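[1] okay, sequence plus prediction incoming.
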Amino acid sequence: MTFNFIHVPKTAGTSFRKSLENKLGSEAIAYDYGRFVDETHDLIREGVYKGSVYDMREQLAQFSLIAGHVPLTKYAPVTGVSRCIAFVREPVQRTYSDYLHNKKHFGYKGSIEEYLKRPAHRNRQFTHLSGVPLAAIGFIGLTERYSDSLALLGYQFPSLQVEELSLNTHRRNIKAEHKISDEDREIILAANDKDVALYAQAKALFEQRYALYQNKKAIQRGMITRVLKHKIVGWLAGAEPGEVQAVHGEANEVAARARAVEYRPAVAGWGIERDGFVGFTLHNNEVDMHECRVRIANTDVFLTGP
């Protein structure tokens, strides 16, 4: 089983990467930090950059982990989106940390406003993780909840139970915040609108999954894709088929139930669990389904979308 760690810069990825090396062994990891970066594995430098992921897909699948500063969509076809892993961070803090990193290591002399005029420096989390719905990604941790994130990861994927390290940070505490002026904060927010929206969604998803972990429930991911007058359509992924319920009213009265076992070709193409048999359809001809919410059965977790 091969995992794909999408290392978004300045999200505690270096610390996490070292923990993975200690757990899996460096020989089991294929890094991709760019064609001309020493850390990049020879197979990727020679095979992927001079050829393609397609050419190397069987060899890449022999590793336990593929990792690097590359978008999710580069290696998700090898691992499947269900085995993609990423950490995200509050956008203002992440961007400012990225800015300081460039000042310290690359001699950047300009202001944060000038730094963000380059498109490559804006919405970097969105750029790395776009291509599939955020809910489909196998694991998303939060830098600000790093210890909790590692606990959730180990619960969800026992082979990835790792020790906590803190490396490559300007601060002793990886979760400590940079002091940023109100003016710079507004500049950063204005330049990272997509990251702001992504982070808000990631936080909500993390809280849902962490609640499942605390209650010793199976980790399930899903979303609503369509709502009609008497029908709700969506998908729910996990190792085993789960049940969803359409509920309405203050008492959450159940209007419909369904197992998530319908085939969804588009979702299957992402490399989701159960070969894409993750769909559900909730029907009730006597209830306006626009007034319903969709709950994972036996939990307090509600799906969102579209």
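    Structure's in. What do you need? Here the structure is a predicted model, which means the values were calculated and not measured.

[2] rest of the way, CA atoms for contacts and neighbours
    Noted.

[3] helix or strand for Ala204, which one?
    Ala204 belongs to helix 193-214 when elements are defined using DSSP states H and E.

[4] and the helices in the stretch 101-250 of the chain, which stretches?
    Ranges of helices in the stretch 101-250 of the chain, per DSSP state H, counting those that start in this stretch, are 112-115, 124-129, 146-156, 182-191, 193-214.

[5] just checking, what packs against the last one?
    Helix 193-214 makes packing contacts with helix 91-106, helix 124-129, strand 139-142, helix 146-156 when contacts are defined by 3 or more Cα pairs under 8 Å, 6 or more residues apart in numbering; DSSP states H and E.

[6] list the buried ones in the last one?
    So the one you mean is helix 146-156. Tyr146, Ser147, Ser149, Leu150, Ala151, Leu152, Leu153, Tyr155, Gln156 (16 or more other Cα atoms under 10 Å).

[7] quick one: list the elements packing against that helix.
    With 3+ Cα pairs under 8 Å, 6+ apart as the test, helix 146-156 has strand 139-142, helix 193-214 packed against it.

[8] dump the ones you listed into CSV; add mean neighbour count as well.
    Putting the helices and strands packed on helix 146-156 into CSV (neighbours: other Cα atoms under 10 Å) gives the following:
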stretch, mean neighbour count
strand 139-142, 24
helix 193-214, 17
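
[9] next one for the comparison:
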Amino acid sequence: MKPIVFVHIPKTAGTSFRQGLDYFFGKKKICLDYGVNSAKTSSIVKSWVESERDGWHFANAFNRQGYQLLTGHFHSAKYANIFGVGRMITFLRDPVQRVVSEYNHLVKNSDHEESFQSFYRRPENINRQLRLVGRKSWAEFGFIGFVESYKESLRLLNRKFNIDIPYLRKNINKDKAVESCMLSIGQIEELKSLNAEELEFYNRARFQFDWHLRLNNAKVGYVSGSVTSFEAGKLKGWAIAENLHEAVLIQARMGGNVIAECKANEYRPYFKAQEQGRGGFVGFSLEIDRDININTIECVVAATGQPILNNVS
């Protein structure tokens, strides 16, 4: 099995998931990166990633020592060129709830004396989930689950990667310095304003997750994909089916009517390098009238109506 990378965002059921990973893979098969100063961080990370900054040697050491999974509090970009974004997984949580939970964790375990308001205003605590996952790369993630639907997320994840991580719930903090229900309207609005980018990301990822769950319940395959550009009358993007050998038929619809369609079978060197789907033959180019406002167009999977993410700015 190709290695899996779990981007562990703080306070997103990571402890429960980590224990499930330990149970399935075994601790000796899991490489850890929680920072160069952490005692938990594996030696090959400290040697080849932090000290020598040599990804090639790290990858070789990772394989030689029989690791099957890497996890820790790191930005996805740190390991994207080694393992590929398509092998990365993570869990998201409502941005306001996550910030509250992280603050409570620090107060309980680190004698944190900073006020909650000061904590959530710090730049490093704003849009944190989005920054760790990556603004440009999250659509390519192998899987994004949700704390609020943890059991369902595990079911989809296990099916996607043909693994069997058990459902466990651990590290539920009952001693809280701040309760979400006690936040003032002003604090909630400020948190939402500060984390507006992350809220949009969270909602878009949740929309895709709900489609994934709906299709799975109907025993129909989910498609990962994104519209990436519109130039010279062509709406371009990529789409990868769970059945990796199948070229996905993509339709452009406007007002419910199909105005263009094509298969996602064009060569994209990036996806070839990432070892994702059909050897890189996953791109599509839809011929669109240049006078049409592309914001009125929705790209969907023809077989199911599943919308494809639109990342055209």
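    Okay, I see it. Being a predicted model, the structure only gives us computed values, none of them experimental.

[10] once they're superposed, what TM-score comes out?
    Laid over one another, the chains give 0.89 as their TM-score (TM-score structural alignment, normalised by the length of the first structure), with 300 aligned residues with a Cα RMSD of 2.4 Å.

[11] will you turn the buried residues of helix 146-156 of the first structure into CSV that also has distance to Thr40 of the first structure?
    As requested, the buried residues of helix 146-156 of the first structure are exported to CSV (distance: Cα to Cα, whole Å):
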residue, distance to Thr40 of the first structure
Tyr146, 26
Ser147, 28
Ser149, 26
Leu150, 25
Ala151, 28
Leu152, 28
Leu153, 25
Tyr155, 29
Gln156, 28
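
[12] now, which of these sits nearest Ile85 of the first structure?
    Leu153 (9.0 Å; Cα to Cα).

[13] that older thread, list of residues touching the helix holding Ala204 of the first structure?
    Contacts to helix 193-214 of the first structure, defined as Cα atoms under 8 Å, 6 or more residues apart in numbering, come from residues 88-91, 123-126, 134-135, 140-142, 148, 152, 155, 189, 218-220, 299, 301.

[14] buried among these? Need that as a selection in ChimeraX.
    Command for ChimeraX that selects the buried part of the contacts of helix 193-214 of the first structure, burial taken from 16+ other Cα under 10 Å:
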select :88,89,90,91,123,124,125,126,134,135,140,141,142,152,155,189,219,220,301
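
[15] who touches stretch 276-292 of the first structure?
    Contacts for stretch 276-292 of the first structure (Cα under 8 Å, 6+ apart): 227-237, 241, 244-249, 255-265, 267-269.

[16] cool, and stretch 133-150 of the second structure?
    By Cα under 8 Å, 6+ apart, stretch 133-150 of the second structure touches 7, 12-13, 75-77, 85-93, 153-154, 157, 205-206, 209, 224-226, 309.

[17] go again with 7 Å.
    12-13, 75-76, 85-93, 153, 157, 225-226 (Cα atoms under 7 Å, 6 or more residues apart in numbering).

[18] now swap in stretch 100-113 of the first structure and tell me
    For stretch 100-113 of the first structure, the external contacting residues (Cα under 7 Å, 6+ apart) are Tyr99, Ile187.

[19] now that stretch: which residue numbers in the second structure?
    Under TM-score structural alignment, the match for stretch 100-113 of the first structure in the second structure covers residues 104-117.

[20] so which bits of that stretch are buried?
    In stretch 104-117 of the second structure, counting by 16+ other Cα under 10 Å, buried: Asn104, His105, Val107, Phe116.

[21] ok, of the contacts of stretch 276-292 of the first structure, which come out buried?
    Here, 16+ other Cα under 10 Å leaves 227, 231-237, 241, 244-248, 255-264, 267-268 buried among these.

[22] quick one: the helices and strands packed on helix 193-214 of the first structure as a markdown table, columns for distance to Ile29 of the first structure too.
    Formatted as a markdown table, those follow (distance: least, Cα to Cα, whole Å):
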| stretch | distance to Ile29 of the first structure |
| --- | --- |
| helix 91-106 | 25 |
| helix 124-129 | 20 |
| strand 139-142 | 18 |
| helix 146-156 | 18 |
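
[23] wait, which of those is closest to Lys179 of the first structure?
    Closest among these, using Cα to Cα: helix 91-106, at 9.0 Å.

[24] next, the angle helix 182-191 makes with the closest one.
    Helix 91-106 of the first structure and helix 182-191 are oriented at 100 degrees to each other (axes from the mean of the first three to the mean of the last three Cα atoms, to 10 degrees).

[25] mean shift of helix 91-106 of the first structure relative to the second structure?
    Once fitted to the second structure, helix 91-106 of the first structure is off its aligned match by 0.6 Å on average (mean Cα distance after the TM-score superposition for the first structure).

[26] trace Leu235 of the second structure over to the first structure, please.
    Match for Leu235 of the second structure (TM-score structural alignment): Ile232.

[27] isn't that match right next to Val244, touching?
    No. Using Cα atoms under 7 Å as the test, Ile232 of the first structure is too far from Val244 to be in contact (10.7 Å).

[28] include distance to Gly276 of the first structure when you put the helices and strands packed on helix 146-156 of the first structure into TSV, please.
    Below are those laid out as TSV (distance: least, Cα to Cα, whole Å):
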stretch	distance to Gly276 of the first structure
strand 139-142	18
helix 193-214	21
